[in-house]
Every structure is written in C-alpha cells, then in structure tokens.
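# Attaching a predicted model along with its sequence, questions to come.
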Amino acid sequence: MNNECMAMLAEQWEHICQNYSSDELLQAFKFIQDHSLILVEEFYKKMLVEKESAEFFSDELIQQRLLNTLNAWLLESFSVGINKRYSEAVKKQHMVGQVHARVGIPSWLIMRGVCEIERKVFELVAQNPQHHMITICSYIVRIMGFSTEIMCRSYEANLEKNNDIKHSYRLFSAMQDVAVQKDKQRGSLLDWENELMFKVFSDNTGFNHLVLSKSEFGLWFIHKAAYAFAGSEQVDVIIGRIHEVDQLNQQVLVCTEKDKTIQLIQCIREKNREIQHLVDQLFQVSEYIESGNDSLTQLLNRRYLNTIISREISFSRKNNAPLSLLAIDADHFKRINDKHGHAAGDLALQFMGEVLVESVKGSDYAFRVGGEEFLLLLVDSDLTRAQEIAETIRKRVQETPIRTIAGNSFNFTVSIGCSLYDGHPDYKRFLDAADSALYAAKNNGRNNVYLGK
C-alpha cells in the first residue's frame, strides 16, 4: 500500500471512532483489557482444531510466543480511539498483514479467528447484559472488521508480489548452471549406485548405505529441482522412484540371500536409469531467464532469498527436518579496498564465493546478500553440520593468501553466525537469529564461529 492509501485508511479509522463518545471508547478499551486473554485463547482454540491451520500453529508455539503477540495486538487496536494514533495503527495492521503473507497463513483463516473473537465478545456481554454494551459491541465489531480489512489489503499485495517472484525463481532455477548440474547430478546418482554395489559385492556384512533421498542427488532433486520444475509430470514420478529406491536399499541391507540381493540391485539400477532419463527430460529447457545471480561471485543474490527460505521452512516443518543458516561477513573488508584497491577486494569476494560453493552440497543455497555479506542455507542440517562447515570456511579463508594482479598478496578472515531453525513459521525470525549470531561472532573478536541459542 502506498502512503496515500495508508493516509486514507487512517482517516477512515478516525471516522469510525468519531461515531462514539470518549466514554464509550474508554469503556470498550477497558472491556478488551479485562477480557483480552480469554479472547486470545478462544482465537487459538479454534485455530488448533482447524485442519487448515494445524500446520501453522502448535500448542507450544502458541503458548510461548503467539498468545502475548495477539494480546498486545488487541490492546493496541482498541487504545487507538483514546490515543488518536491512527496512522501508527494502520501501519501496525499493514505490518501484521505482511507477516501473514510471509508465513503463508491464508487471510480467510485470520477472518475465521476474528469471528471467533467477536462471538466470544457477545457471549461475555450476554453474561452481564447492560444497555450501553450494545453500543460498545458495535464499536468492537467495527474495529475488528476494519483492522482485519487493512491486514487483508496488505496480505493480498504481498502475496501477489511473492507469487510473481516464486514463478520467476522456478524458471530461473531451472536454467541455473544447466550443463554443470546435469553432469554433476548424473555423476552423483551413479556414484551412489556404484558405492552400494561395491559394498554388496565386497561380501561385507552388516554395512550401512545412505538412502537415495538423503544422498547428494536426492537432496538436490527434492530441495531444488522439484521446485524448479514444479508442474512437470516428471517431478512426481522421479520423487516416487527415489522413495521406491530407498525401500529397495533398505531391503538390500537386511537381505542374506545372494541371489535375492542381486535381484534387488538390478531393480535399483533399472529405477535409477528411469530417474536419469526423466531428469534429462527436465533439463531440456531453453528459455531466457532474468538472472538471480550476483554478477561478481555468481552466487544467488537477494532476489530469491525470501522465496527459497520460505519454501525450505515449509519443508522443515512438514517433515520435521533440521535446517540451519550461516551468516558470514568478511572482517575489516574496507581495509582491503583501502590498502590494496577495489580490484583486490573483488578477488577476495570471488574467492569467498568459491569457498562457499565448494564447502556445501548441491542441495544447499549460497547467497551474496550485501557488499561482503553472505548467507548459507543448509538443508537437512543440524548445528553440528553447520558448525563443521562454518569452521571449514573460516579456516580456509584465513589460511589462503589472495594474490593481486600487481603480484602482492594478503590474507583476510571472516566471522560466522550459525542459527538452527526453531520451528517458527516466519522466515524473518530465522534470518534475524543468524544475524544476531553473526554480531556475537564480531563482538567476540572476529575470525570465529558463534552458535546462536
């Protein structure tokens, strides 16, 4: 919403309040103040039993974080008629709508919850009916409806923008390093298969072998390719075959009959050939896509950051899979530019890009989000893996000299903050947690890795 629209909504809010006396506005606020916790509990009670909202809310999340947030929202919304801060109130509703769009909570679900609050208001009033409460209820319903309208305006605008970016990202990611990824992932699939066959035919007993869905190829396809080619019929078939191979792999691990094991291996090989053929079909895409790469490092830029993190958070919540984020910043980078020149600084940044790509799996995401600021989104990764990768990056940067065109060389260091996804649906909290960990690493003297709480 632009400033003109926000100003118009502030005037409308003021107009609603002008229809009521100061005493009525104060009584309405006191009523909300006295019953806000009851109203909030009623809202989330409904949310927890609704099938559509169960994926967004858990009882623990509600009790620890959301009860206080909604309670504060109620008190703030009904204090506006008293403090006359209409513009601030509109901005608040606008921000709440943005959060709902980020998280993906549908607007109709919020409206359902608001209806539950209104129903509870009338129920409470009926327990102690007074003539003036009809007017109070009228005001409460109007403010609830109007504030929800503002949220929905903001929600729709942000959702449309996000959908456009998601569509663009699907196309972009489908084309990103097509030739490289095609050969790399073909090799990853073959390596997984060959390793299994080696273990089987080496007559080893009691060996373990990673399931295909958790291999380099499987993670890449599930977390990147499946989204990039969403809507293609091959995607669902490939995912189905991957899970079938996982089941066959488990049977191989417990099979004690040689002939049966050979049959299982042959089935795996046949399904892998089918997977490979279907992936080749998906890569037969040739269309110009607006670049989402940083021109200097060739890492992803900020354009698709929110889209990617939102999708991986959704996957993490649905599959109870760990997700980690590294926030990385070059220490005292200005000194490099000042002492060695901007060309040397560019070499350092390009080196950073190479280190990040070489330190992670094909299913992970590397971003350059600022001048010397980077992010690594590590899928299916707990803090142990995140810390190992962070230390690998930190040591390699510290120990590798950067050679300039003039023949000089210099070293630099990085500070890294690690954050483990905590289950909250708003991706901004995840980003903020990684940033906080990075600041802590900086404050601890730089050139270190800090694990966020």
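Done, it's in.

# Please make it C-alpha for all contacts and neighbour counts, starting now.
Fine.

# which residues of the protein fall in strands?
Chain-ordered strands for the chain, with DSSP state E as the definition, fall at 323-330, 365-368, 373-379, 402-403, 409-410, 414-420, 449-451.

# Same list (these) but as CSV, adding mean neighbour count and distance to Asp59.
Putting the strands of the chain into CSV (neighbours: other CA atoms under 10 Å; distance: least, CA to CA, whole Å) gives the following:
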stretch, mean neighbour count, distance to Asp59
strand 323-330, 26, 21
strand 365-368, 24, 31
strand 373-379, 23, 26
strand 402-403, 16, 52
strand 409-410, 13, 53
strand 414-420, 27, 20
strand 449-451, 24, 27
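
# could the ones you listed be laid out in JSON lines, adding distance to Leu219?
Rendered in JSON lines, the data for these read as follows (distance: least, CA to CA, whole Å):
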{"stretch": "strand 323-330", "distance to Leu219": "13"}
{"stretch": "strand 365-368", "distance to Leu219": "12"}
{"stretch": "strand 373-379", "distance to Leu219": "8"}
{"stretch": "strand 402-403", "distance to Leu219": "33"}
{"stretch": "strand 409-410", "distance to Leu219": "37"}
{"stretch": "strand 414-420", "distance to Leu219": "18"}
{"stretch": "strand 449-451", "distance to Leu219": "24"}
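
# what about versus this one:
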Amino acid sequence: MSDTIENTVINDWEQLIAGTTATCIQHNRELVSKHSQALATHFYEHMLTTDDASVFLSHNQVKTRLHGSLQQWLITLFDIGEHYDLEATIALQVQVGEIHARIKIPMHIVLRGTRYLKQFFARLLQQEKLSPQLQNACLQHFSDTLDIAIEMMGYAYASTYDRNTRSDEVYRLFSITQNLSTEREKQKGALLSWENRLMFVYTVGEQEGQLPLLAASDFGLWFIHKGSHAFEDYPETQMIGERIKIIDEQLLPMMQQHQDATGLQGLHRIREETKRIKFLLNDIFTKSSELEGGRDVLTKLLNRKFLPSVLNREIAHARNSRSQFALLSMDIDYFKEVNDTHGHEAGDFILQQLSSFLLNNSRSGDFVFRLGGEEFMIVLVDVNDDNAQLVAENMRNKVAMEQFSLPGGQPIHITVSAGLALFNGHPDYQYLLRRVDKALYDAKRLGRNRVEVSLSQN
C-alpha cells in the first residue's frame, strides 16, 4: 500500500477523533469493551446463515479463533485514549485485509458484517438511556470508525488480491509453457508469420481493403491477453505495446493509402519495428521475468513465488472433492559442513543432485519446490494421514541410502530432516505453512534424519 494512501487515512482518522467529544469516545470505548462478545456473536450468527460466508467460516478452528479476534479487534479499534497508537491500529487493518485477500473472503461479506454490527450497536445505545444528541453522536462515531477501518482493509485487500491474482495467472501461464525457450520461439514464429502474411497481402492485393492488424494476429492476441500481463513489470513490455500501436495505427494506414514509394516506405518501417519487437521479446524471455522467476535458478525447481498459487488451488480442490493434501518440508542435515569442507561449488552440486532425486521420486502430480538454501518442499496431492507419512518416510530413507557425488566424483552421503503437515480444512495456507515449519523444526531438534508429523488435528 502506498504511503500517500496511508497518510490520507491517518489524516482522516485523526480528524475523526479530534471531531468527537471525549464523552462520546469514552462511552463507546466502555460499551464496546463490555459487549465485545455479544457483538462478535451477533456478527458471526448472521454471517454463517449465508452460503457465501459459510464456505470460509466452516472450519471449527477458524470460527473459534475469529470470534476472539473480532472481539479484540473491536476493543483495539475503540480504545482511544492518551496512548492510542493510531499507526499500529492502521497496521492491524492492513494485516486483516491481507489475510482476507489471502483466503479470498469477498469484501461484500465483510461489509455485510459491518452493517450488522452497526445495527446491533444502535440497539445497545438505546438501552443506555442517553440523550438523543449523545446517542446520535456515539452511533455516528462508531459507524465512522468502522467505515474508515474497513476502508483501510479494502486498500490492503485490493492490492494483495491483485498481486495474488497476477501470480495465479502467471502460474497458469507457467504451467502451460514450462519450456520458456519453446514459448519464445513460438511467439517469434507467430510474429514472423504475421509479417509474411502482411507482405503477401500487400503485394498480391488479397486484403479486401484491409491489411492484417498486428494486434489481431496470433502474436498480438498472445501479447495483449497473456504476455503483457505476465511481464507487466518490465519496461520492454510497454515498448512492445507501443510498437504494436505504431504499426497498427500509423504504418499500416500509410501502406493502405499509398501503393507507391510511400507505401513501400511504410512496409520498410514495419520490418524495422518487427525486428525491434523480436529483440525486446528475446530480452524479456532471457531476463529474470515473471515466468522465469517461477523456477529456482540453480535447481530449476519451482521457487516459493508460486507456492501461494499452488496451495490456494489445492485448498480449493480439497474442499470441492473432499480430499486431502500434505506439505512435506525437508532440510539437508549439516549442509553448512558440506560447504565449509568441500566449498560452495560442491554444495551447489549436491543441491542440484538432490533436486533431480526429489523430482524423480515424486509423482507427476506433486509439486516440488526449493524454498531457498538447503530447504525443499513437496506438495503431496490426494493423500491421507497414512500414505502421506509413508511417502515422507520412504523419501527420507531413500535420500539416506542414495549415493551422491562431489564435483570430482567422490561419493558423499547426506540425510534430510523432514516435517509433514496434512491439510485439515483451514482456509489460510499460512496456517498450514506454520504447522509444517514447526514439524521440521522438531525433526531437527530431536536428532535430524527423521520425519516429524503435524497431523490433521485443530
């Protein structure tokens, strides 16, 4: 979220507080603190009656934790006093918005819940026998505070959701075009086909009054609907888009209107522009682009960039199919000693061999990641408690029995510590990651070369 947005919200929030009487602030603080449990209960009783909310709030652990979290959120929001930390309060709204985006709770559900809270708080105020003026002021302050908090959540939600959506789309493209060099040649070929088609139509006169637009060609459609999205952070992408517009809006009309030297000049310039596009396209594919960034440079495994996309997809699949999946996190034991004794080149060589080993010993439907350093993770799809543990133990045992080699050919044996966590219905993948991290930590703490399991309990 940008500093400008945050500063604007801080300024608005400060004005809201300054424009509210101390009596009203104190009364709302005490009323919210006294009735926080009832407010949270009212919120979730209404929320769970709708199908679109029950999908996200069906897990018992979620309901239990969220009920307490909502109470604390309300208390923190209205605990306005001498030591009120507005920046921390705003940071909390950002965090909540990011969590909602991560588990894809629609904002309309949050807004609906806010509406119920306002209605319930109005009834609480009526029971306090306040003067109409004070009652209206307190209700206005309560409503305005909720609105500005939800506004901040919305900013965080939108930016996080957009970022996750881009990552999901890039992952989809990545999964389709796993060989980037092939995709690059395919698009260069599509661009060449359009250029050849243009030259043929122009010289033979087959166009029926219209020359083929680059934006409507196979390359143009790929670039507009896929490439520009996947590579949007790179300046070369914008330059390609500009070249396409120049060709379609300036040079093709020049050729269309003139069948003489001016038209040929337009054709010559188009050929120069397409050469430029090919150069830019090649540059994009060879740089650390969004698609290339999905693979670890050393091992060519998936890196953590696409882990959220994969986990969200597997959570959705598990819900729809009533199946399970698991995370198997592994760390090479005493890997620092390998680097210190044999050098980092040897360490990299070991990492590459282990990566190939994990891929060759995983099912084609599983996802193998290198998270960084000597840590790897496998997403085991369509498993249950028993066979997931069997897979984990077999993998650990196979690594221990495998003979790896140093760059000079000398044999070396390595072992791995592993943590295993089964998906248990919680909609936030971060919860599952915390569980598998804890299991891996326990495996290393308890002696290494072992598997520790976090089963599907709440």
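On my side now, so go ahead. In this text the structure is predicted, and so the values were computed from the model without any measurement.

# on that earlier part again, ok, which of the strands of structure 1 comes nearest Ile309 of structure 1?
Judged by CA to CA, the one of these that comes nearest to Ile309 of structure 1 is strand 373-379, at 7.7 Å.

# Where in structure 2 does the closest one align, residue-wise?
Mapping strand 373-379 of structure 1 onto structure 2 (TM-score structural alignment) gives residues 375-381.

# counterpart of the helix or strand that Ile240 of structure 2 is a member of in structure 1, which residues?
Element membership of Ile240 of structure 2 [criterion: DSSP states H and E] is helix 235-246. Following TM-score structural alignment, helix 235-246 of structure 2 has no partner segment in structure 1.

# How far off centre is that helix?
27 Å (CA atoms, centre = their mean, to the nearest Å).

# How about stretch 41-48 of structure 2?
28 Å.

# Pull out the buried residues from it.
Of all the residues in stretch 41-48 of structure 2, those buried under the rule 16 or more other CA atoms under 10 Å are Thr41, Phe43, Tyr44, Met47, Leu48.

# who's in contact with the third one?
This means Tyr44 of structure 2. For Tyr44 of structure 2, the contacting residues are His67, Gly113, by CA atoms under 8 Å, 6 or more residues apart in numbering.

# Could you check how far it is from Leu117 of structure 2?
Taken as CA to CA, to the nearest Å, the spacing of Tyr44 of structure 2 relative to Leu117 of structure 2 amounts to 10 Å.

# sorry, back to before: so which of the buried residues of stretch 41-48 of structure 2 are in helices?
The members of the buried residues of stretch 41-48 of structure 2 that map onto helices under DSSP state H are Thr41, Phe43, Tyr44, Met47.

# ok, the third one to Glu30 of structure 2 distance?
When you say that, I think you mean Tyr44 of structure 2. In this structure, Tyr44 of structure 2 and Glu30 of structure 2 are 22 Å apart, going by CA to CA.

# Over to the first one?
Remark: distance between Thr41 of structure 2 and Glu30 of structure 2 (CA to CA) = 18 Å.

# Read off where stretch 409-421 of structure 1 ends up in structure 2.
Counting by TM-score structural alignment, stretch 409-421 of structure 1 corresponds to 411-423 in structure 2.

# Go through the strands of structure 1 and name the closest to Ile238 of structure 1.
Between Ile238 of structure 1 and the strands of structure 1, the shortest gap by CA to CA is with strand 373-379, which sits at 19.7 Å.

# that older thread, which one of the buried residues of stretch 41-48 of structure 2 is nearest Gln265 of structure 2?
Checking the buried residues of stretch 41-48 of structure 2 against Gln265 of structure 2 by CA to CA gives Met47 as the nearest, at 66.1 Å.

# Now do the contacts for the closest one.
For Met47 of structure 2, the contact set (CA under 8 Å, 6+ apart) comprises Ala53, Ser54, Ile109, Arg112, Gly113.

# these two touch, right, the last one and His42?
No. Distance between Gly113 of structure 2 and His42: 9.1 Å, which falls outside the contact criterion (CA atoms under 8 Å).

# Can you check which residues contact both of these two?
With CA under 8 Å, 6+ apart applied, the contact sets of Gly113 of structure 2 and His42 do not overlap.

# Map Arg396 of structure 1 across to structure 2 for me.
Aligned counterpart of Arg396 of structure 1 in structure 2: Lys398 (TM-score structural alignment).

# Distance of its match relative to Arg313 of structure 2?
When CA to CA is applied, the distance between Lys398 of structure 2 and Arg313 of structure 2 equals 29 Å.

# what about the helices in the stretch 251-400 of structure 2?
Under the criterion DSSP state H, counting those that start in this stretch, the stretch 251-400 of structure 2 contains helices at 252-257, 261-286, 307-321, 335-342, 344-360, 385-401.

# Mind listing what's buried along the longest one?
Spelled out, that is helix 261-286 of structure 2. Of the residues in helix 261-286 of structure 2, those buried by neighbour count under the rule 16+ other CA under 10 Å are 263, 266-267, 270-271, 273-274, 277-278, 280-282, 284-285.

# and what of stretch 46-59 of structure 1?
Taking 16+ other CA under 10 Å as the basis for neighbour counts, the residues of stretch 46-59 of structure 1 that come out buried are Met47, Leu48, Ser53, Phe56, Phe57.
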